[in-house]
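A.B. asks: using only what follows, build the 3D model:
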Amino acid sequence: MGNKGTGNESANRNEGTDGLPVSLESCLLDLRQAEETIRQQQRLLYQSEAQHNLLFDSLDEGFCTVEVLFDNADQSIDYRFLKVNGVFEAQTGIENPLGRTMREIAPEHEQYWFEMLGRIALTGKSQRLEHWANALGRFYDIYAFRVGDPMDRQVAILFKDITERKRQEELQAYLLRLNDALRSLSDPIQVQDVVTHLAMKHLGADRCYYCEIEEGNAIIRRDAFRADLPSVANVYPLSDFPILSTVINAGHPFVVFDAHTTELLDDGLRQLCLQTQAISFVDIPIIKDDSPCGILCITCCEPRKWRKEEIELARETAERTWIAVEQARAAEALRESEENYRAIVNQSIAGILKIGLEGNMLFTNDQFCRMLGYEGAELLAMHVNRIVYPEDHERNAAAFHGLVSEGRAYEIEKRFVRKEGAIIWVNNHVSPIFNNKGEVDAAAIVSIDITRQKELERQKDEFIGIASHELKTPITSIKAYGQILAAMIDQSSVPPTFTQLLTKMNAQIDRLIKLIYSLLNTSRIAGNQLTLQLEPIDLNGLLEEHVRQGQLTTSRHRITFIGEKLPSVMADVERMGQVMDNLISNAIKYAPKGGDVIVRAESRGGWVRVSIRDFGVGIPKEAQEKIFDRFYRVNDASAGGTSGIGLGLYICREIISRHQGQMAVESIPDEGSTFYFELPVYTERQ
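C.D. replies: Model (predicted):
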């Protein structure tokens, strides 16, 4: 109990019974303690304010506190700036705002802003919004909220200038609408019509038109214009329309805010603008490859301060208009080209077919459908082998493989099967179609129906075969009679002229016999009746024999054989001799001035090659592929009018082909030719 009052003893000893200080010292002590407490609180307040101001000024967004001013009816009429942060001026363009009202700073500031801030000050309900401030020429993202005592009617505003972002969004939205509108258009005039109306509406202009610059003229095909204005669509010589010439010469956007006062126009241009009511305008020239090709013009009948973003939008519109017009023109030209192409292709007397590398048919013209009796849709659903005669599949596939692997065009005769089962012969010229990587992507086939020609050839071959066979017997008899007559005459009792005539007659009979046998061989080849008596042979002996025989027929040529030890080949001795005689005879014939003829034999892996080279007139390049065709002869004056019917080389190649070999020629005009053939080496079966 005695200690119970000690806690208050110190506090109460300086006070009297009435609660007043008992001494001056105690009073001063209390005063000093109170002052220290106040100083500490001031330091804390200063630190807090310093931190607050540091945070306040470190914001990259604008911030201000305003006092909203009301009239007697509690309608907000203005607001005064009480506090702003460091980026306020950069975000608004307002200098020294503190203590000033918004109407004092920007009298044309929209009423919307006063009403919105007044509503927040009265209700305390914060608001976030994005809105345009016309008087400041900026778009803002804003968060506004009430601060302090409601009676003070103060509002804090956190805001950010988003004008550039909004401009880009607006531009992108406009361009998206423009692209959507242009996407389906393929007519250049429609493009201009859509663009001008869309741009005029979006920019709130009175007129918009697109000029095409062609051969010194400005051509306005379509224009958009206010209802009470006339159209200006027409053709204007640039020399008579100086405004457009001025725009072109400027080479960049030509912008006039007010034709009445601008210094960009001389008096003549000014009067023209006033007459056409083009008081303010943005003209965008389009220059490609240093030449003007178009101008986009946007005009208003009243003065107007065009904003940077509006000029940029006009520039982008002009560029896209030019692109769209050019694309439409290209599409129109392509459409006309395709129509012409289809008309030509479908009226062609040749069948035209496009096939993929897997043999799927991708395109066919009308003539090809008629040739085979199918509808186009039926053919496009089929594989090409469905229409190729089965016996021609392997040969056709081999030729097509060469096209795919080497990109080599080829020509082939083969049979097609019509829809009703009939067989037709066709001559196909097959060419590779390359993709942008240079790879074979498909094949184009030009097909000619040669069924009638084949039938005529068959009839001709049949006639040749019959005629040759029928001529063979009497010619053989005439030959025998000539030989008997030559043996019977007495050289001493007959005139020399008689002997000479008999010798010439026998030579002509030999020539006729050779011709008849050539025709017989041709007939046999055409009828697949050329038989071979195959046996393993050493070509060296056969070649040497025929070289000696060939040398006996000429005194102006030196025929040389160069050989090496060769492996055996399977061959028909008589037929191979026929080939050698023909090739040596041709070498002599087509080197009329004489010279060397070189016969060479060599082993090449699994093949034996025999070549016959002359140094005569040579063969033109365009004739080298055709020279093995039946009845083909080179019409070359330098050959000296050599005789023949064009069967020798044809028969030679067919003989070599039936030996499973191949034959070709290499030639340079005026330097000579080398004919060669290759035969597979004979391998004895175990």
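
A.B. asks: going forward, measure contacts and count neighbours with C-alpha atoms only.
C.D. replies: Will do.

A.B. asks: name the residues of the helix or strand where N521 lies that are buried.
C.D. replies: Assigned by DSSP states H and E, N521 falls within helix 496-526. For helix 496-526, a neighbour-count test (16 or more other CA atoms under 10 Å) marks 506, 509, 513, 515-526 as buried.

A.B. asks: same question for stretch 639-658.
C.D. replies: Neighbour count says stretch 639-658 has 639, 646-656 buried, by 16+ other CA under 10 Å.

A.B. asks: again, but for stretch 600-620
C.D. replies: 600-603, 607-619.

A.B. asks: what sits closest to V440 if chain neighbours are left out?
C.D. replies: F434 (4.4 Å; CA to CA, 6 or more residues apart in numbering).

A.B. asks: dump the residue contacts of the one you found.
C.D. replies: F434 sits next to 440-442 when contact means CA atoms under 8 Å, 6 or more residues apart in numbering.

A.B. asks: just checking, what packs against the helix or strand hosting S585?
C.D. replies: Using DSSP H and E, S585 sits within helix 573-589. On a contact count with 3 or more CA pairs under 8 Å, 6 or more residues apart in numbering; DSSP states H and E, helix 573-589 meets helix 539-551, strand 595-604, strand 607-614, helix 648-658.

A.B. asks: ok, and what's touching the first one?
C.D. replies: With CA under 8 Å, 6+ apart as the contact definition, helix 539-551 has outside contacts at 557-561, 563-566, 568-569, 573, 577, 580-581, 584-585, 599, 601.

A.B. asks: name the next helix or strand downstream of that helix, please.
C.D. replies: strand 557-562.

A.B. asks: one more sequence to fold, the one below, so I can look at both together:
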Amino acid sequence: MRQQVIDNAASLYKDPIPVPFLFPRYPEKIHYPLIEGTSYRYDGIAEGLFTLDKNWRCIYASTSFLRLLDKKSHDLVGSQVWEIFPELEATALGSIYKCSMHDGMPRILVDYIPAFSGWFRVSITPTAEGIDTIIQHHTKSTSERHPSYTSEEKYRTLFNSIDESFCLVEVLFDTYNRPYDYRFLETNEAFKQQTDIENAVGRTMREIAPLHENHWFEIYGHVALTGESIRFENHAEQLHRWYEVYAFRMGAAEQRQVAILFKDITERKRMEHLKDDFISTASHELNTPLTGIKAYTQLLTRELQKAGDKRNTALAKKLHHHVERMVNLVNNLLDTSNITKGEFPLTKERFDINDLVGERINEFRLLNQYHQIILNTKPVRPVFADRQRIGQALGNIITNAIKYSPPTGKITVSVSDVDEKFLKISIEDHGVGIPAPSLTNVFDRFFRAGSADMPTYPGMGLGLYITAQIIKHHGGTITADNKPDKGAVFSFTLPYD
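C.D. replies: From the prediction side, this is the model:
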């Protein structure tokens, strides 16, 4: 378990850290051999023994335990354990106490206990009365104990000083094995700062935030059951915050414990929202005058052609071309804004995909005299999709292929069946290809592929992002890859229905 923590923390800190153990060890479920109801007779045993009732009050303390604390019986009996040891609640031992009181399972912890100034083996056994605790000096030599404690201190200092919040939780499942809550077992200093939750250890999330969204429990339940780690961003509405989260399972599957590293990204999300609002407003404001300018350039071009003014006709056509580029840019900004808001409706109809691909290629052939665009199709069934949006996606990928291909370069567009449910469209070029580090980000918003030995190409990095969103909203998949002989291949699938 401790190595798992080290491995998963390595992504945050490059220097290796040799820790003995960071979190409490949960041993096999061993019941210490106490005779229930007779614990008060064990005043002569060498180990320290004390008993708590269901309300956490001390109802018995053995002579050896009192000797450890240099206390009298009346100093402890009748007082809550949290009053006797104020620092206990925020420690690993405190979290184990709460877990054992909750689920009735015995536990053992070997740890350095500052109140006793040494290493001890603590055996916790729930009983009908409450909890029996036996404390024994741990058998490690002094030379073994202190380096371990020093290393443990270093690790706790590290995890309490990192910006990321950390917590260890036990996911709780109902009788149908469905996750419905989780209990906090361990937290670091940043946890309180980024959640505003105090004294979380031992409490459940439902106790703290009764309306906490179900998807949090489902995600952590999946991690606990499968062992699959996950990174995600999500909103915690009752906490009024956004979080970036990395969750991974701790220990064996039956323990159902999940370690969570997370960061409050509420301010970042607020700034993104402001940026998206600005883009949306600016795009709408630009769209109206551009529509008028486009109409006037078309009218001007026709009038100059009628007058036989070839020189000014050519200039008017160039002007119209640049206005078209501006209109496309604004439309891309509008699409991006709508996608981020979740406002991206599709108008689906059944149509022949080969007809659409042929139309788009003919448009590019008329506008581009230099690149050779080859169409390679196979008979496929009509597809049920948004014809205009699929045409837009095709146009974006072909435009990208032309942009990154040399003059007279060849571009091949292929259409084929995948199976009975999906068809596939691929666009291959013989251009500069995609730098390997960029392959995973090529469909990100505002991302522009490039490297030190690649020239700079115009564009805002929105075309492929919008294309990927169009395909995703249709229930398809999209990929990008490099060809061995140079160039790139973009492929996407579409469901027939």
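
A.B. asks: aligned to V380 of structure 2, what sits in structure 1?
C.D. replies: The equivalent of V380 of structure 2 in structure 1 is L566 (alignment by TM-score structural alignment).

A.B. asks: that match and F677 of structure 1: what is the separation?
C.D. replies: Distance of L566 of structure 1 to F677 of structure 1, computed by CA to CA, to the nearest Å: 15 Å.

A.B. asks: hmm, back to that, part of a strand, is the match of V380 of structure 2?
C.D. replies: No: judged by DSSP: H, G, I helix; E, B strand; the rest coil, L566 of structure 1 forms no part of a strand; its state is coil.

A.B. asks: run through the residues that contact it.
C.D. replies: Counting by CA under 8 Å, 6+ apart, L566 of structure 1 touches 538-540, 601-603, 608.

A.B. asks: and it, how far is that from I612 of structure 1?
C.D. replies: L566 of structure 1 is 17 Å from I612 of structure 1, by CA to CA.

A.B. asks: biggest strand in structure 1, by residue count?
C.D. replies: In structure 1, assigned by DSSP state E, the strand with the most residues is strand 423-434.

A.B. asks: if we can go back for a sec, ok, so of the buried residues of helix 496-526 of structure 1, who is nearest S447 of structure 1?
C.D. replies: Of all those, A526 has the smallest distance to S447 of structure 1: 22.3 Å, by CA to CA.

A.B. asks: tell me the counterpart of the closest one in structure 2.
C.D. replies: Match for A526 of structure 1 (TM-score structural alignment): T340.

A.B. asks: and the closest residue in space to its match that isn't next to it in sequence, how many neighbours does it have?
C.D. replies: Distances taken as CA to CA, 6+ apart place D276 nearest to T340 of structure 2, at 7.6 Å, with adjacent residues excluded. Close neighbours of D276 of structure 2, defined as other CA atoms under 10 Å, add up to 19.

A.B. asks: repeat for the one 5 residues further on
C.D. replies: Applying the criterion other CA under 10 Å, we find 13 residues in the vicinity of T281 of structure 2.

A.B. asks: now, of the contacts of helix 539-551 of structure 1, which are buried?
C.D. replies: By 16+ other CA under 10 Å, the contacts of helix 539-551 of structure 1 give 557, 559-560, 563, 566, 568-569, 573, 580-581, 584-585, 599, 601 as buried.

A.B. asks: which of the helices or strands spans E339 of structure 1?
C.D. replies: Using DSSP H and E, E339 of structure 1 falls in helix 308-347.

A.B. asks: list the buried residues in that helix.
C.D. replies: Neighbour-count burial for helix 308-347 of structure 1 [16+ other CA under 10 Å]: 310-311, 313-315, 317-322, 324-325, 327-329, 345-346.

A.B. asks: what sits against the most centrally placed residue in structure 2?
C.D. replies: Nearest residue to the geometric centre of structure 2 (CA atoms, centre = their mean): F232, 1.4 Å. Listed by CA under 8 Å, 6+ apart, the contact partners of F232 of structure 2 are 244-246.

A.B. asks: in CSV, list those residues along with distance to K98 of structure 2 and neighbour count.
C.D. replies: Below are the contacts of F232 of structure 2 laid out as CSV (distance: CA to CA, whole Å; neighbours: other CA atoms under 10 Å):
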residue, distance to K98 of structure 2, neighbour count
E244, 28, 16
V245, 26, 19
Y246, 26, 17
